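[1] The sequence isn't on hand, but the structure is:
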């Protein structure tokens, strides 16, 4: 028996449970990422090893993304979400506890990272495919903004206080705390009601669904452009962002504390942008205009930030970059949820996660190696410039513009499939 989402109520019981559970786990994970980076740098004094370990926390999500997405479409999404969080929580607690008891050789962090990332591969497509099931289409943009606010607020607190927490408690202690956050999220997610239609789940069926998912995604020109450019944009941005921690750690006048302030400025901007979108509904015909404006703004902020050595300027740019990035994220996520059919959501979101993060492990590992020879700042500048060059052509693509402005009407499948969904004038 399925439930129909209430068109007039965003904060229904199920979305509220999902939102607050993610808030807690995201809060722990954001601080964990910062603390992990500094902990590895202190242990190894190597940006290359730091990049490789961060890559291990990403690689399985990339490799198993399409399989996880196809599996999510056929499985009970609620149970998939619950067990993904629960198993990751247990692994984090176990890793931290073993390190504290000095029974954890450093090399063991690699298999732990790979397992944690593997379970995370199932979480993302299951969550993204579930939101349209518990929230009405008219509230999707607001729902994505609300989820973005919790994720960004968590990143704000985690990044701002991660360095402080690292000075107060050891890295392994916080690994345990992070695990407890995931376990709490799993417990709260048990009570979420997500409609589920039983379908036979076999390896053969899932592999067939994976193939269908790729064919479906590639048959829609707008999705093809979004996924193709997103892969390379994420590659270059990941290279630059990975090096921010060593940049602040080793640059005179910056330091760990100012890294936290910069991340706080970025996240405050993102929260403001998502708050705006949580109250203001962008008409379909205006989405691409907002997307282009936000993209231009983000490019300008990234390039200036790469060259300036003024901490004050970086703080201001970080704030405006956060606003722009939140608009881009919410708009693209909403368009994907609206235009992708219900039976293909998990598959397409799994493919999206794989393609977006497909080169991220390589980017993380490569960033440390390139920075070793070229320097940290030049590598960051070059990475951001290449990301800008990749995204600019999409802003002048009319087919992509029509896709971004699509209203996802059920009676327009042929037009959407052709990548030429008509512009809705509001």
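    Arrived safely, thanks for sending. Quick caveat: nothing in here was measured; it's all calculated off a predicted structure.
[2] Every contact and neighbour count from this point should use C-alpha atoms.
    Will do.
[3] what about residue 185, neighbour count?
    26 (other Cα atoms under 10 Å).
[4] likewise residue 42?
    10.
[5] Check the one 4 residues further on too.
    A total of 15 residues lie near residue 46 under the criterion other Cα under 10 Å.
[6] cool, and residue 90?
    Around residue 90 there are 17 residues (other Cα under 10 Å).
[7] Tell me if I'm right that it and residue 184 touch.
    No. When contacts are counted by Cα atoms under 8 Å, residue 90 is not listed as touching residue 184 (11.0 Å).
[8] State the helix or strand in which residue 166 lies.
    Using DSSP states H and E, residue 166 maps to helix 140-168.
[9] What is that helix packed up against?
    With contacts defined as 3 or more Cα pairs under 8 Å, 6 or more residues apart in numbering; DSSP states H and E, helix 140-168 has these neighbours: helix 13-44, helix 109-134, helix 255-279, helix 311-339.
[10] The structure to be compared is supplied as follows:
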């Protein structure tokens, strides 16, 4: 039996965890920085949209490129770039520089780089898994970000609240973690299964058509992508408005917000450990997934309307169940789609996810800026879209989803 923790999987996973520690801190700091400086949910929404918009074009082009080039090299070169970038960013923050236009443009550029990184990482990850260890491998992958968030969110909130250059310090820490990660990733040695057909002029257009054609013939994969486009719309509304809700509240603070983030992260950690130890029954995974979808959407919608202790509990439960959703979807779809076209298929998925997020950010930003509706009620109203989507897509397309989800991985 081939072991999960082989050399390549260990390096990729540990490297990802190190960089995730810095990214978790930087993500909290970036959002708070933009909102505190502008005091505008619309400007925060515009910043988020500009970060995503370039991903649409990049997603069209990067899939074929990733299918033809070393994903390992792409990943460590990007991490070296992040080290340089966040080092420079920390320097200008120490010098008290802030310009919303400049930061927004930079956010857009980072969106391009991050899109390349995410698709390359998703396409490489199955290559470092030996044997039938996909479920355990994706359980480990699902733990990386929540552990990082659980550790770093309260630390980031404390530094921002109590240290004059707390945000700059967090960016410096982020730069160091990317340097360490890049050095580790250069030691990965894996035989990558790339698209080796002879490239011709405008071949990337043919490659892209093949990616879209795959969705046309695979109804289940298309249904999954459409469902998560809707989820992306809803998540962007919640992601945009949760932090301002706590900053503007008469009682709550940024520290309260960080504890909510940590509660969700701890839920994900426990969920990931459960999935690492136990395999879901393959003939029940579809039913489990649909149940999780309904539960997560309902609890997410009512969290900010609840007493704070219930906010923590609901956030924990949502984190716990979200790992189940992630594990079922990723282990099934990334195994189902063959390696030689995986980059292009993942590109289309990212395109739809980004489109949903853009619409969500724009809607949430405009409504929050120009109406007096409470942020908690805007988040609640988003469930009127996500819950019907579950009924119309995975419930209605049960056989197509079961073919993908109920597989032995």
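    Everything's here; your move. What you are looking at is a predicted structure, and each value in this text was computed from that prediction instead of being measured.
[11] tm score of chain vs chain?
    After superposition, the two chains reach a TM-score of 0.92 (TM-score structural alignment, normalised by the length of structure 2), with 402 aligned residues with a Cα RMSD of 2.1 Å.
[12] ok, back up a step: so which bits of the helix holding residue 166 of structure 1 are buried?
    Going by neighbour count (16 or more other Cα atoms under 10 Å), the buried part of helix 140-168 of structure 1 is 140-166.
[13] Same question for stretch 65-81 of structure 2.
    Neighbour-count burial for stretch 65-81 of structure 2 [16+ other Cα under 10 Å]: 65-72, 75-76, 78-81.
[14] same deal with stretch 4-14 of structure 2?
    4, 8, 9, 11, 12, 13.
[15] Tell me which residue of structure 1 matches up with the third one.
    Residue 9 of structure 2 maps onto residue 15 in structure 1, with residues paired by TM-score structural alignment.
[16] The buried residues of stretch 65-81 of structure 2 in strands, which ones?
    Among these, no member falls in strands (DSSP state E).
[17] Touching, residue 356 of structure 2 and residue 227? I think so.
    No. Contact criterion Cα under 8 Å: residue 356 of structure 2 and residue 227 do not qualify, at 10.0 Å.
[18] Please say which of these two ends up with more neighbours.
    Remark: of residue 356 of structure 2 and residue 227, residue 356 carries more neighbours, 22 against 19, as counted by other Cα under 10 Å.
[19] Secondary structure element holding that one?
    Using DSSP H and E, residue 356 of structure 2 sits in helix 339-370.
[20] Repeat that for residue 231 of structure 1.
    helix 221-242.
[21] Return the mean post-superposition distance for that helix against structure 2.
    With mean Cα distance after the TM-score superposition for structure 1, helix 221-242 of structure 1 departs from structure 2 by a mean of 1.1 Å once superposed.
[22] What helices and strands are in contact with that helix?
    On the basis of 3+ Cα pairs under 8 Å, 6+ apart, helix 221-242 of structure 1 makes packing contacts with helix 203-219, helix 345-357, helix 360-374, helix 376-391, helix 398-404.
[23] The first one: which residues count as buried?
    Using 16+ other Cα under 10 Å as the test for burial, helix 203-219 of structure 1 gives 206, 209, 210, 212, 213, 214, 216, 217, 218.
[24] Next: the shortest one.
    Of the residues in helix 398-404 of structure 1, those buried under the neighbour-count criterion (16+ other Cα under 10 Å) are 399, 400, 401, 402, 403, 404.
[25] picking that back up, list the buried residues for the helix holding residue 356 of structure 2?
    Quick answer for helix 339-370 of structure 2 (16+ other Cα under 10 Å): 339-365, 367-368.
[26] who's in contact with residue 58 of structure 2?
    Neighbouring residues of residue 58 of structure 2 by Cα atoms under 8 Å, 6 or more residues apart in numbering: 112, 115, 116.
[27] That one pairs with which position in structure 1?
    Match for residue 58 of structure 2 (TM-score structural alignment): residue 64.
[28] export the helices and strands packed on helix 140-168 of structure 1 to TSV and tack on distance to residue 414 of structure 1?
    Output for these, formatted as TSV (distance: least, Cα to Cα, whole Å):
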stretch	distance to residue 414 of structure 1
helix 13-44	32
helix 109-134	22
helix 255-279	30
helix 311-339	12
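[29] Out of these, the one nearest residue 178 of structure 1 is which?
    helix 13-44 (4.7 Å; Cα to Cα).
[30] superposed on structure 2, where does that closest one end up, distance-wise?
    Per aligned residue, helix 13-44 of structure 1 averages 1.1 Å (mean Cα distance after the TM-score superposition for structure 1).
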